[in-house]
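>>> need a 3D model of the sequence below.
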Amino acid sequence: MPDTRETALPTPLPAIAALPAYVPGARGSSAVPPVKLSSNESPDGPVVGVVDAAAAASEAIHRYPDMAATEITAAIAASLDRDPAEVVVGAGSVAVLAHLLQAYAGPGDEVIFAWRSFEAYPILTAVAGATAVKVPLTAEARHDLPAMAAAVTDATRVVMLCSPNNPTGPTISTAELEEFMAAVPTRVLVVLDEAYVEYVRAQDAVSGPAVLDRHPNLLLLRTFSKAYALAGLRVGYAVGPAGLIAPIRACVTPFSVSGPAQAGALAALAARETYLERAAAVVAERERVAAALRADGWTVPDAQGNFVWLPVGPATLDLVKHLGASEPAILVRPFAGEGVRVTIGAPAENDALLARLGSWQGPRAAT
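Model (predicted):
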């Protein structure tokens, strides 16, 4: 008897099928180790106590970790003078943001963010079933907050603000944030993503903890992946009013922050002063690199993270090819047709970058 069953296979939801791929920083495969400046990682590894703490916790990996991440949640809260109920921890700030959008946005809702900004924003918005509303950056690669406020509609549920903005670098000022919050209805959740806050030196830059109590609809998003050098352990968190945090906590995947990750983050937070000293060294290198690039004719927006942005537009992929053409290959993060984000590495790595960029014969700004 012939097989009359349907041969069609399961298909994903249209919004998922249409998702853009998240593009990680290039890793390289050459026999000569590349200069990896593609993922905004710390140029220094974790301090010894962090490795020891994570290793000790790994002896219990046959047991489930503390689902509530009690100790690291309390330590984060204490470091910010908040109550633990005002902090939720997840497997990286990207995961926390995913849970946030699960809790606050869905089909028929809108999520507003600047563009270009963190590439996970449109992906996570689509996964939540919501509609992304992208507001172009200004000519200075900054958030256009008046335009973002004007984009708010009755369907808007969440607004994402990235300060400093990844991948372009500028921060949002306190005055800009206050004006924006005054223009946005309190029913709209505003999320201030401060993944790179430890590198910020702009005097007028907004500090999330300093303004948090003024706004009942504001949440902060932070991570241990950058300045705390724990990108491989995946620990991030959100901070805000307990009533806003509780629905996010309800969406966090149970046991998603491993025991070694919790222990490592706890030890890293205890070594905060050491990490801040390391961040200051990265800032000094950032200023040196940015100044050298500008002196060589490159357009470099205000850089306040651990990276610089080269807005070369149509020449982006050619520049990436040039940087990787000889050994050691210099790996950066391209955004095709827009520009190149370059992580600040160790001094020798930055010198190699500057030398390779100095031999570039193409445009040093978008044309």
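
>>> rest of the way, CA atoms for contacts and neighbours
Will do.

>>> what about the helices in the stretch 101-250 of the chain?
120-127, 145-150, 174-183, 208-211, 242-251 (DSSP state H, counting those that start in this stretch).

>>> out of those, deepest packed?
Most buried of the helices of the stretch 101-250 of the chain by mean neighbour count (mean count of other C-alpha atoms under 10 Å) is helix 120-127; its value is a mean of 21.

>>> for that helix, name the packing helices and strands.
helix 14-17, helix 93-104, strand 131-136 (3 or more C-alpha pairs under 8 Å, 6 or more residues apart in numbering; DSSP states H and E).

>>> wait, which of the ones you listed is closest to residue 349?
When these are compared by C-alpha to C-alpha, helix 93-104 sits nearest residue 349, at 27.4 Å.

>>> for that closest one, give me every contacting residue.
Helix 93-104 is contacted by residues 88-90, 120, 124-125, 128, 157-158, 195, 221-223, 235-238, 247-249, 251-252 when judged by C-alpha atoms under 8 Å, 6 or more residues apart in numbering.

>>> now show me the structure for the sequence below, then we'll compare the two:
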Amino acid sequence: MTAAESATSARPWAAAARRLADVPGYQPGRAAPSEIGKLSSNEAPLGASPRVRSTLQEAARGVHRYPNEADFSERLAAEVGVDPDRLLLTNGSDELCSLLGAAFLEPGDRVISSVPAYGIDLKVTALAAATLFGVPLQSGGHDLAALATASAGARLLWLPSPHNPTGAAIPVDGLRQLLDDVDPACFVILDEAYRGYVARDRRPDIGLLLAEHPNLVVQRTFSKDHALAGLRLGYGIAAAPIIDLLRRVRGPFSVNGPALAAANAALDDHAWHDFSTAMVITERERLSALLTELEIDFVPSQANFVTARIPHATMAEQLSRHGLTVRPGETLGLPGWVRISIGTPQAMTELRRLLRHLFSTPTDLRSSS
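Purely as a prediction, here's the structure:
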């Protein structure tokens, strides 16, 4: 070993640098010149309800106190339909992933995920030094039979539905069959971040599934249809012994007081929630209809975004010129695609006009890609 190599290996962070060499840092969606033009981060385009905003002004008076989450946790458990000891609040739903990794994954454990996968799932798996077994998506959705087969001997299965980055949701019957077929010793982490945008007849009965499958953990967030992404509040639902172990791993006061107050107000404001989610669904279907008309491949979505086979480079300049940003598929494991978050009606009208301009001519940009 040379003197330089010896000096490098003696640095206190050297071992961590080697272990984390393949763990990428998170890349957020690009900002846009105007707030409404940002179609890259799957945020709620209308923002939090007026009731939430006024509640936050009042909650700011108490930020010198540590938060007390007990009352809200009990209320949320009642809303979800589970006992309070089966629900755990977390700092965004991503914290739940980290807690699961810390509590249940050991070096060398087999972890299953569809690929491309959600980034935090890959990160948690790598940090635990577990071994990822990837199952390719089929037409943008999970290959349920292959996932069930791969679960034999596995410790954990990451299962976002709707999937991110494609937006495809698992049919209710398909999810039930998958849970029946998965190795009962394998945790199934059902990420329902986008549940609020899923057609009601396609939403699974979580209470029933949890009663039948003690290896199931359900992951949810207030970031999407409740529009509280900046406050970082999520929660997990699972069997009481699982929640107890996760609670032991979680740090104290990981959920802040203003987030608790805002979420409580958001649950009260049904009218705003229903109005804003209906708007997103309407705009999603308008975009899907245009993509169909223009013969652009896309994954039918049940989320607040649509992923289409459009190379980002072919439209990046035009998007920028019109004050819009979308997410390049290259950053999500889908090169040659873009993920388009649903924005306000104004932003989506502008996006549709741009897409029609770019792709409705005989020599559109696809011919040069």
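
>>> where does residue 68 of structure 2 land in three-state SS?
Put simply, residue 68 of structure 2 is coil when judged by DSSP: H, G, I helix; E, B strand; the rest coil.

>>> contact partners for the closest residue in space to it that isn't next to it in sequence?
Closest residue to residue 68 of structure 2 apart from its sequence neighbours, by C-alpha to C-alpha, 6 or more residues apart in numbering: residue 257 at 7.3 Å. Listed by C-alpha under 8 Å, 6+ apart, the contact partners of residue 257 of structure 2 are 59, 62, 63, 66, 67, 68, 69.

>>> pretty sure residue 302 of structure 2 contacts residue 196?
No - if you go by C-alpha atoms under 8 Å, residue 302 of structure 2 and residue 196 don't touch, sitting 9.2 Å apart.

>>> that older thread, can you tell me which of the contacts of residue 257 of structure 2 are buried?
Buried members of the contacts of residue 257 of structure 2, counted by 16 or more other C-alpha atoms under 10 Å: 59, 67, 69.

>>> which of these lies closest to residue 227 of structure 2?
Closest approach to residue 227 of structure 2 among these (C-alpha to C-alpha): residue 59, at 17.2 Å.

>>> so what does that closest one match up with in structure 1?
Using TM-score structural alignment, the partner of residue 59 of structure 2 in structure 1 is residue 57.

>>> do the same with residue 283 of structure 2
Under the alignment (TM-score structural alignment), residue 283 of structure 2 pairs with residue 285 of structure 1.

>>> let's verify that match: helix, strand, or coil?
Assignment for residue 285 of structure 1 (three-state DSSP): helix.

>>> give me the number of residues near the nearest residue to residue 233 of structure 2 once chain neighbours are set aside?
Spatial nearest neighbour of residue 233 of structure 2, excluding adjacent residues (C-alpha to C-alpha, 6+ apart): residue 92 at 4.1 Å. By the criterion of other C-alpha atoms under 10 Å, residue 92 of structure 2 has 23 neighbours.

>>> for residue 92 of structure 2, list the residues it contacts.
Residue 92 of structure 2 sits next to 221, 222, 223, 231, 232, 233, 234, 235 when contact means C-alpha under 8 Å, 6+ apart.

>>> how near is the equivalent of the fourth one over in structure 1 to residue 108 of structure 1?
For residue 231 of structure 2, the aligned position in structure 1 is occupied by residue 233, per TM-score structural alignment. Noted for residue 233 of structure 1: a distance of 35 Å to residue 108 of structure 1, by C-alpha to C-alpha, to the nearest Å.
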